[in-house]
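Trainee: kindly return the folded structure for what I paste below:
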Amino acid sequence: MRWEDFRQSENIDDRRGDSDGGGGGGGFGLPIPGSGGGLGIGTIIILGLIGWAVGIDPRILIGGAEMLSRGGQSGYSQPQQQSQRKAGPPSDQMGRFVSAVVAMNEDVWKEALPSQKNIQFRPAELVMFDGETRSACGKAQSAMGPFYCPVDQKMYLDTSFFNDMKRKLGGGGDFAYAYVISHEMGHHIENLLGILPKVQQAQQRASSQAESNGLSVRVELMADCLAGVWAYHANQKFKILEDGDVEKAVNTATAIGDDRLQQAGRGRVVPDSFTHGSSEQRVRWLQNGLKSGSIDSCNTFAR
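Mentor: Here you go, the predicted structure:
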């Protein structure tokens, strides 16, 4: 993937190396404040890998994490202490890559969102951190994986997650990493579209955990598709894709399917417990966006 020659975003809060992390509490469910259901894109991967390695059903670990999430904060919690923001975009290789991907998302969405949906795009800041930090949704920890907090409209990323993708999942590569970042930006687009608050309300009315999980799956699959929409327009605009890039992103989407993780951890699949979608679903929706470039093609709630 080509990215070195493009601008870097100013909307990066680089907290790597800060020593004032922690505080807060609570987890990150479906990316809606106070929803209490589902887990971030990286959490399912990490817990699945842990369960597979030690022979514990990942659903037990995931269920425990969700219980902690429900017992944590709901809504906005003002961080006890603000980190000292570093001036300017990051200067290291990984920081520059993340900043460039965020910038390309900004350049795509500031045109695509108004032209396709008549909605003004507002940038979402990306917070880079090591280990843990604070967010308006509670404590952000590496084990939670990348996530979007709609309360402060920020994305949170510990880039060590990319090393886990490469070493443990075989899903490495710049475009695969860009897909992860763009998935979180996809949640921001969902928020700007007004979808996240509606899903939160629907979850509160849900008659069962399975119904609530189904809503979470639709939100996550839509974010996958919107990541594909970004890639379509970024390639049209900047010619970023190189041979093998799409295959790497597809491999990543396949590796993080709920069915793949459950099969590895327990030896069987329980569809009602899915929170992110099957491998087939994640690949299909990512490719929907990649092929169409249309936000409307990502309407997972109409299918």
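Trainee: could you use CA atoms for every contact and neighbour count after this?
Mentor: Noted.
Trainee: which residue ranges form the helices in the protein?
Mentor: Along the chain, the segments classed as helices by DSSP state H run 41-54, 58-71, 93-117, 160-164, 174-192, 195-205, 209-238, 245-255, 258-266, 279-292.
Trainee: let's have the ones you listed in CSV, adding distance to Pro150.
Mentor: Shown next, in CSV, are the helices of the chain (distance: least, Cα to Cα, whole Å):
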stretch, distance to Pro150
helix 41-54, 15
helix 58-71, 16
helix 93-117, 17
helix 160-164, 21
helix 174-192, 7
helix 195-205, 8
helix 209-238, 13
helix 245-255, 23
helix 258-266, 24
helix 279-292, 22
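Trainee: as JSON lines, these with mean neighbour count and distance to Met144 would be great.
Mentor: Converted to JSON lines, those look like this (neighbours: other Cα atoms under 10 Å; distance: least, Cα to Cα, whole Å):
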{"stretch": "helix 41-54", "mean neighbour count": "21", "distance to Met144": "4"}
{"stretch": "helix 58-71", "mean neighbour count": "18", "distance to Met144": "9"}
{"stretch": "helix 93-117", "mean neighbour count": "19", "distance to Met144": "18"}
{"stretch": "helix 160-164", "mean neighbour count": "17", "distance to Met144": "9"}
{"stretch": "helix 174-192", "mean neighbour count": "24", "distance to Met144": "13"}
{"stretch": "helix 195-205", "mean neighbour count": "17", "distance to Met144": "20"}
{"stretch": "helix 209-238", "mean neighbour count": "24", "distance to Met144": "15"}
{"stretch": "helix 245-255", "mean neighbour count": "21", "distance to Met144": "17"}
{"stretch": "helix 258-266", "mean neighbour count": "22", "distance to Met144": "16"}
{"stretch": "helix 279-292", "mean neighbour count": "21", "distance to Met144": "19"}
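Trainee: could you also give me the structure for this next sequence, so I can compare it with the first?
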Amino acid sequence: MQWRGRRQSSNIEDRRGSGGGFGGRGGGMRLPVRAGGGGTIGIIIVALVLWLGFGINPMQLLGMAGGGGGGGSVQTNRSGPGVAGTADETDDFVATVLADTEDVWTQRFQAAGETYPAPTLVLFENRVQSACGIAGSASGPFYCPSDRKLYIDLSFFDQLRNQLNAPGDFAQAYVIAHEVGHHIQNITGVLPRFNQARQNMSEAEANAMSVRVELQADCYAGVWGHDTRQAGYIEDGDIEEALNAAEQIGDDTLQKRGQGTVVPDSFTHGTSEQRQTWFRRGFESGDFGACDTMDGAI
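Mentor: Purely as a prediction, here's the structure:
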């Protein structure tokens, strides 16, 4: 992906360390993947995925709300995981990808006569307090609809490459674009409707609806990829990196890797094939309307 020397977003909040800057220069203003939900849904979904897919105890995440415990099982790596170069270059990469999502969705909202309210991306280490609760690095990147912020410990990129077999800068860009997809769902009303509807759903029904939500976010990431290609920033092999990442974080693949068996009723993000299909649909069509996974369900 061609990202160096381009516009970087200022909608980034750096909560790493104790100073006051960006990219290890302080803490002032300056991302299995999942949707957050009002209150606790996002953390619960991720806890279940981690439990089933990786054998990580959900209490390792949820128990931190009491103020004790560490920051999950992933150790922070500030050497620029997945993006060749320094930690500062990784920060620059994230800021550039976020700027790309801002440009794409601002233009699309303007074309529809609407204003795009860009989200803030929060960089953290080990654990973080969001309006949806406290989460650790083990929860992976997430979006909290209550504060309209994306959260990521950049050590996840190292995990994506080394543990999940999904290397490449565009695999990382796909993760960020997916979380921005949840922001699109939030401001267009999909997440609020889901959070309301799930109160009257069984666990199996809620899981099935969560899959629809996640696949739509994958499709929106594909739409972003379409426009990024049109802008001339995508290089040979980039889309293959994103599709491989979608495969590696499919529920069936994670469960096979983590426990050797697959439990379809517990899926919350979709199979590898589904995730690839919906990302490809958005990418090839460039059509926001092609991403309707809900089919009137909510």
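Trainee: Cys298 of structure 1 is nearest to which of the helices of structure 1?
Mentor: helix 209-238 (5.4 Å; Cα to Cα).
Trainee: what is the closest one packed up against?
Mentor: Counting contacts by 3 or more Cα pairs under 8 Å, 6 or more residues apart in numbering; DSSP states H and E, helix 209-238 of structure 1 is packed against helix 93-117, helix 174-192, helix 195-205, helix 279-292.
Trainee: and the last one against structure 2, how far off on average?
Mentor: Helix 279-292 of structure 1 differs from its equivalent in structure 2 by a mean of 0.5 Å after superposition (mean Cα distance after the TM-score superposition for structure 1).
Trainee: same check on the third one?
Mentor: In the superposition with structure 2, the average deviation recorded for helix 195-205 of structure 1 is 0.9 Å (mean Cα distance after the TM-score superposition for structure 1).
Trainee: which bit of structure 2 covers that helix?
Mentor: Across structure 2, the stretch matching helix 195-205 of structure 1 (TM-score structural alignment) is residues 190-200.
Trainee: relative to Pro33 of structure 1, which of the helices of structure 1 is closest?
Mentor: helix 195-205 (8.0 Å).
Trainee: how far off centre is the closest one?
Mentor: 18 Å (Cα atoms, centre = their mean, to the nearest Å).
Trainee: that one - contacts with which helices or strands?
Mentor: By 3+ Cα pairs under 8 Å, 6+ apart, helix 195-205 of structure 1 packs against helix 209-238.
Trainee: let's have the helices and strands packed on helix 209-238 of structure 1 in CSV, adding distance to Gly138 of structure 1.
Mentor: Output for these, formatted as CSV (distance: least, Cα to Cα, whole Å):
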stretch, distance to Gly138 of structure 1
helix 93-117, 23
helix 174-192, 17
helix 195-205, 18
helix 279-292, 28
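Trainee: select, out of those, the one closest to Thr159 of structure 1.
Mentor: So among these, helix 93-117 is nearest, using Cα to Cα, at 7.8 Å.
Trainee: tell me which of the helices of structure 1 sits nearest to Phe129 of structure 1.
Mentor: Closest of the helices of structure 1 to Phe129 of structure 1 is helix 160-164, at 9.4 Å (criterion: Cα to Cα).
Trainee: gap between Lys154 of structure 1 and Ser115 of structure 1?
Mentor: Per Cα to Cα, to the nearest Å, Lys154 of structure 1 is found 24 Å from Ser115 of structure 1.
Trainee: how about Leu49 of structure 1?
Mentor: On the measure of Cα to Cα, Leu49 of structure 1 and Ser115 of structure 1 end up 41 Å apart.
Trainee: next one: Ala124 of structure 1
Mentor: With Cα to Cα as the criterion, Ala124 of structure 1 and Ser115 of structure 1 are 19 Å apart.
Trainee: just Asp5 of structure 1 next, same as before
Mentor: Asp5 of structure 1 is 26 Å from Ser115 of structure 1, by Cα to Cα.
Trainee: also Val102 of structure 1?
Mentor: 20 Å.
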